[in-house]
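Can you look at this prediction? I've put the sequence above it.
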Amino acid sequence: MSIKIRLILSYIGMILIPIILIFLFNGMLSGLVFDDKLDYYEKANPLKLTRAMGYKSGKILRQLNIDYLNNKEKLKDINYLKTFDKELDEIFLGIVVKENGKVKYVSDIVNEERILTKLSDFGENTDIMYEIVVKERFVVAAQRDFIIDDSNMSIYIIIDLLEEDAVINKAKIFTISVTILAVLIVAFGLTFSMYRGIIKPIEKLKNGTSHIKKGNLDYHIEDHRNDEMGNLIRDFEDMRLRLRRARDMQIKYEENRKNLISNISHDLKTPIMSIKGYIEGIKDGVAKSPEKMDKYINTIYDKANHMENLINELFLFSKLDLNKVEFDFQSIDIVKYLKYSIEDLSFDMEKIGGNIIFNQENEEIRVIVDLQRLQRVILNIIQNSIKYKSDKNLVIQINIEEYEAFVQIEIKDNGKGISKEDLPYIFDRFYRADKSRNTSIGGSGLGLAISKQIIKAHGGDIWAESELNKGTSIFFFIRKS
């Protein structure tokens, strides 16, 4: 759920939930606070309480009038009059009965001398509400006078205002308390929700940024939320992973750079020292005969060519690595192209007693390539096969597999093969299975690395399969046109 929707629901909840809780708490707790039968809402509402008083007192007075008409003696029965007490006490009313000016019965709620002495006599204030003790609390709600067998009887219904006010105040306090409790519960719930939804994720992000600030890019923040904060944390995690990959690439780049400098130094130092030695021999007069002089000069020339080739390949590899080589892509028939290439290579293979075979029956397969760069790839692979041939006659086979969107080319030899330990690294620059880096077999150590860069630039891939003493297969694929 998004934070926007959550905030909207929170605002709605701040209004509705307290109202619902107030009604629930009133229903559950009012019975514990108010232990009589009068409804809590009547006690909390003075108007309802006043109406209840009027209704009860009127009902009792009507019943007394009926009794007076039907059975006058019943009004002299104290036990009968007591039956009204419980009903009247619920709404803070009491009853007083006087006969010939003397009190015959009085309810407990109004049983005070100061009340009884101030009640009107028989025939005074009949049916009129009047105050007895103005400054304190009592009011006569009704007075009925009856004449029964030469006896003057007065029945008074009296209101205890102080008790009424106390209960009303109690109800008000209860209502306020319930309201505060409901608001506190809602506030706590919404605060907890906001803490979990916003504050806690922000704390996670704060911890994450603190770790990144200290250079710890391995600190992981996990969050499965589907809101804005969850998206923010996932974006943060993506940024952290990108930074870590960039850092790792930078570390690897620095290591490669150091290795590159070391390899260049080694591969340049060897021919330079050789050239220097031959020149010193010429200066010292070691090469006295013309034949020996020619040998020294030819050797110096070969070493210089080797250095030139190494520098040229290094320059090409650097440009490929930086994507600064321009490619001239065109659609060609790869079958026809490979046939011509094999014809050109066959002469060189015959000189070393080798053979090159093209296993392809298809008439035409069109691909998108840069001819010059593709030729460089094929030559690099075949030159590697020649350099690492075994004692057997070298046989190189070229196979093509056609797929829906690309063409796979295999160049397979029967040479020495490559160990499983060395196989994953043969496309790294300056990598040689020969750890001594013996330059007698020639080459720069960049051929397969350059081939990989060229094939990648064609949108393809290159890999190798090999077995020691059996041979090596180099596979690469290129896109069809």
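Yes, it's here. Numbering: from 1, shown residues only.

C-alpha only now, for contacts and for neighbours.
Will do.

which residue ranges form the helices in this protein?
Here the chain has its helices, by DSSP state H, at 3-33, 40-44, 46-70, 78-89, 113-116, 161-194, 200-213, 228-283, 290-321, 334-351, 371-387, 447-457.

for the second one, which positions count as buried?
Spelled out, that is helix 40-44. 40, 42-44 (16 or more other C-alpha atoms under 10 Å).

Next up, a structure to set beside the first:
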Amino acid sequence: MRRRIFLERTLTVLAALVALLLVSGVVIHLVNSGYRQRMADAMDARPAQVQSILDSWEPASDTWPELDEQLWELDYGLYVMLAGREVYSSLEPFQRDQARHAAQELSWPEDIAISFQADGIPMVGLQSGPYTILALLRPGGPGFVHRPQSEATLLALAASGVTGIAVIVLLSLLFTDRQVKQFLRPLNALTEAARRVEQGDYSQPVGTQGQDGFAEVCAAFDHMQQHLLAEREKNAAYQRARTDLVAGISHDLRTPLTSVKGYLKGLQDGVARTPERQAQYLDIAYRKACAMEKLLERLFYFSKMETGELPLHLERTDLGELVRRFVQESQEELGPKGVVLTLKGAPAPHPLRADTEQLYRVLGNLTDNAMRYAKAEHLELTLTVWRERAYERLRFADNGKGVPEEQLPHLFELFWRGDSARGSRNEGSGLGLYIVKHIIEAHGGTVSARNDGGLVFEIALPAEEE
């Protein structure tokens, strides 16, 4: 756009300069032609005739019109001064000053008419007693040609300048009008597009073409519309997922809550009469209550995470030692359920800065995910820790059936569940892996998932040098 404006302004100036040169050339040509013609007139027989008339004339105040009439036939005008005062003139106003100046400044022989030129103007003069008589060739062309040459030059330059200014103004108006129309076209399109966006219509592009700066603005506006449309669709999907989450959580809470109420009601009504039966009822109710507590804890954690009220408390720790401690504690809890946890490759130091509580939550969520979805008869979890360049890496693998390949890209999405049907005993909330991804990325790391003899999660966290 700047280049185009620069080119148009440059063309305007050049056009104005060309016009100024042309006008100046024409005016100077006219001036020179007028002076050449005046010189030619000065060389003809008329000056001698004017001299003869003036030499034979007897000055008197009442005879000037008669003398003027005779000079008029020869295309000369008359100017008479008496003692420095004008007493008669038939000259044009612009010639009177020339005649007055010549009468006052030149020396005149007594009673002898002489021909001369003053500033290129042919004149015949006579000093007769107190009278100074001048005859000037009447103008036969433009008036300014018969002025003094210096004055004629100034007038020509002034005329050229005025013409150049007029051309500049005219061309500027034309180019400005053209530029305004070019500028308003995309601006009007942007204004109309903004109105559509205000009304919620993101589907129509601005649709302007060109290589100027407005094309980039329109392209950016179209990109913004596409982004807003994608965000609206994403938010709509997010709201649907939240609605599904609320319905699912309500179902997940209702099931154990119903069980707790049922077993407690059985105890209250005396259905469990033996101590062994009562202990069984209490154990089931307790485990159901623990399941509800875990679900509510995850929802509370997600709420704090979404509102930014869950800061990380980073401290120096060793990833291998942290994983080893988690494996030992989890094996004691999950061993009776037939789950086997194995740690590999941890002896070397694996220093990093991390929030150990949050990394424990990551490992817990991955373990819970494997227990829900691995569908292995005897679940085995293998955790491998190693150093790779500037990252400490953790591999979390199970021996289950994995997940369909088309579902792998969606595992870490918020509220996403592979099986949309509720009621399965393994149905989750769609929060666990999303929380895993959030925590790992908050530590500056990455997490990915793939199938390899089961579902495998690989985590990379920035290492800290010893």
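Nice, thanks for sending it over. For clarity, every value in this text was computed on a predicted model and none was experimentally measured.

show me what contacts the aligned residue in structure 2 for residue 386 of structure 1?
Under the alignment by TM-score structural alignment, residue 386 of structure 1 pairs with residue 371 in structure 2. Residue 371 of structure 2 makes contact with residue 379 under the criterion C-alpha atoms under 8 Å, 6 or more residues apart in numbering.

What distance do you get for residue 371 of structure 2 to residue 347 of structure 2?
Going from residue 371 of structure 2 to residue 347 of structure 2 by C-alpha to C-alpha, to the nearest Å gives 27 Å.

Residue 127 of structure 2 too?
Counting by C-alpha to C-alpha, the gap from residue 127 of structure 2 to residue 347 of structure 2 is 133 Å.

So if I had to pick from these two, which one is more boxed in?
Counting neighbours by other C-alpha atoms under 10 Å for residue 127 of structure 2 and for residue 347 shows that residue 127 has the greater number, 21 against 11.

so that one sits in a helix?
No - counting by DSSP: H, G, I helix; E, B strand; the rest coil, residue 127 of structure 2 is not found in a helix; it is strand.

That one corresponds to which position in structure 1?
So, by TM-score structural alignment, residue 127 of structure 2 is left unmatched.

Give me the aligned partner of residue 287 of structure 2 over in structure 1.
Checking TM-score structural alignment: residue 287 of structure 2 goes with residue 302.

Over to residue 29 of structure 2?
With TM-score structural alignment as the criterion, the equivalent of residue 29 of structure 2 in structure 1 is residue 42.

before we move on, what about residue 459 of structure 2?
When structure 1 is aligned by TM-score structural alignment, the residue opposite residue 459 of structure 2 is residue 476.

Surely that match touches residue 458?
No - with contact defined as C-alpha atoms under 8 Å, residue 476 of structure 1 does not count as touching residue 458 (10.5 Å).

just to revisit the earlier point, what's the match of residue 29 of structure 2 in contact with, if anything?
By C-alpha under 8 Å, 6+ apart, residue 42 of structure 1 lies in contact with 48-49, 52.

Against residue 333 of structure 1, how distant is the counterpart of residue 352 of structure 2 in structure 1?
Superposed on structure 1 with TM-score structural alignment, residue 352 of structure 2 falls opposite residue 367. For residue 367 of structure 1, the distance to residue 333 of structure 1 (C-alpha to C-alpha) stands at 6 Å.

repeat for residue 363 of structure 1
9 Å.

Likewise for residue 138 of structure 1?
Distance from residue 138 of structure 1 to residue 333 of structure 1, counting by C-alpha to C-alpha: 118 Å.

More neighbours: which of these two?
Counted by other C-alpha under 10 Å, residue 138 of structure 1 and residue 333 do not tie: residue 138 has more neighbours, with 20 against 16.

Tell me, how many residues neighbour the nearest residue to that one once chain neighbours are set aside?
Leaving aside its sequence neighbours, residue 138 of structure 1 sits nearest to residue 160 (C-alpha to C-alpha, 6 or more residues apart in numbering; 5.0 Å). Residue 160 of structure 1 has 20 neighbouring residues, counting by other C-alpha under 10 Å.

I figured residue 160 of structure 1 hits residue 136, correct?
No - applying C-alpha under 8 Å as the test, residue 160 of structure 1 and residue 136 come out as separate, 9.6 Å apart.

Just confirm residue 133 of structure 1 contacts residue 140, I think it does.
No - the pair residue 133 of structure 1 / residue 140 is not scored as a contact, 9.7 Å apart, by C-alpha under 8 Å.

Same drill for the two, tell me which one is more crowded.
residue 140 (24 against 13).

The more buried one against residue 127, yeah?
No - taking C-alpha under 8 Å as the definition, residue 140 of structure 1 is not a contact partner of residue 127, at 9.6 Å.

Count the neighbours of the equivalent of residue 400 of structure 2 over in structure 1 for me.
In structure 1, the residue paired with residue 400 of structure 2 is residue 415, using TM-score structural alignment. Per other C-alpha under 10 Å, the neighbour tally for residue 415 of structure 1 reads 27.

quick one on the thing from earlier: find the nearest non-adjacent residue to the match of residue 459 of structure 2, please.
residue 462 (4.2 Å).

can you tell me which residues contact the counterpart of that neighbour in structure 2?
Taking TM-score structural alignment for the superposition, residue 462 of structure 1 sits opposite residue 447 in structure 2. Going by C-alpha under 8 Å, 6+ apart, residue 447 of structure 2 touches 437, 440-441, 457-460.

which two in those residues are spaced the farthest apart?
Across the contacts of residue 447 of structure 2, the longest distance by C-alpha to C-alpha is 14.3 Å; it joins 441 and 457.

Which residue of those two possesses the greater neighbour count?
In this view residue 441 of structure 2 and residue 457 are compared by other C-alpha under 10 Å, and residue 457 has more residues nearby, 18 against 15.

ok, for the more buried one, nearest residue in space, not its chain neighbours?
Counting by C-alpha to C-alpha, 6+ apart, residue 457 of structure 2 lies nearest to residue 449, which is 4.5 Å off, once chain neighbours are set aside.

Please apply the same query to residue 319 of structure 1.
Distance criterion C-alpha to C-alpha, 6+ apart; nearest residue to residue 319 of structure 1, sequence neighbours excluded, is residue 325 at 5.7 Å.

any idea how far the one you found is from residue 370 of structure 1?
Taken as C-alpha to C-alpha, the span from residue 325 of structure 1 to residue 370 of structure 1 is 11 Å.

I'd like to know how far the match of residue 459 of structure 2 sits from residue 378 of structure 1.
Residue 476 of structure 1 is 10 Å from residue 378 of structure 1, where distance means C-alpha to C-alpha.

of the two, who's got more company?
residue 476 (20 against 16).

distance of the more buried one from residue 81 of structure 1?
Applying C-alpha to C-alpha, the value for residue 476 of structure 1 to residue 81 of structure 1 is 115 Å.
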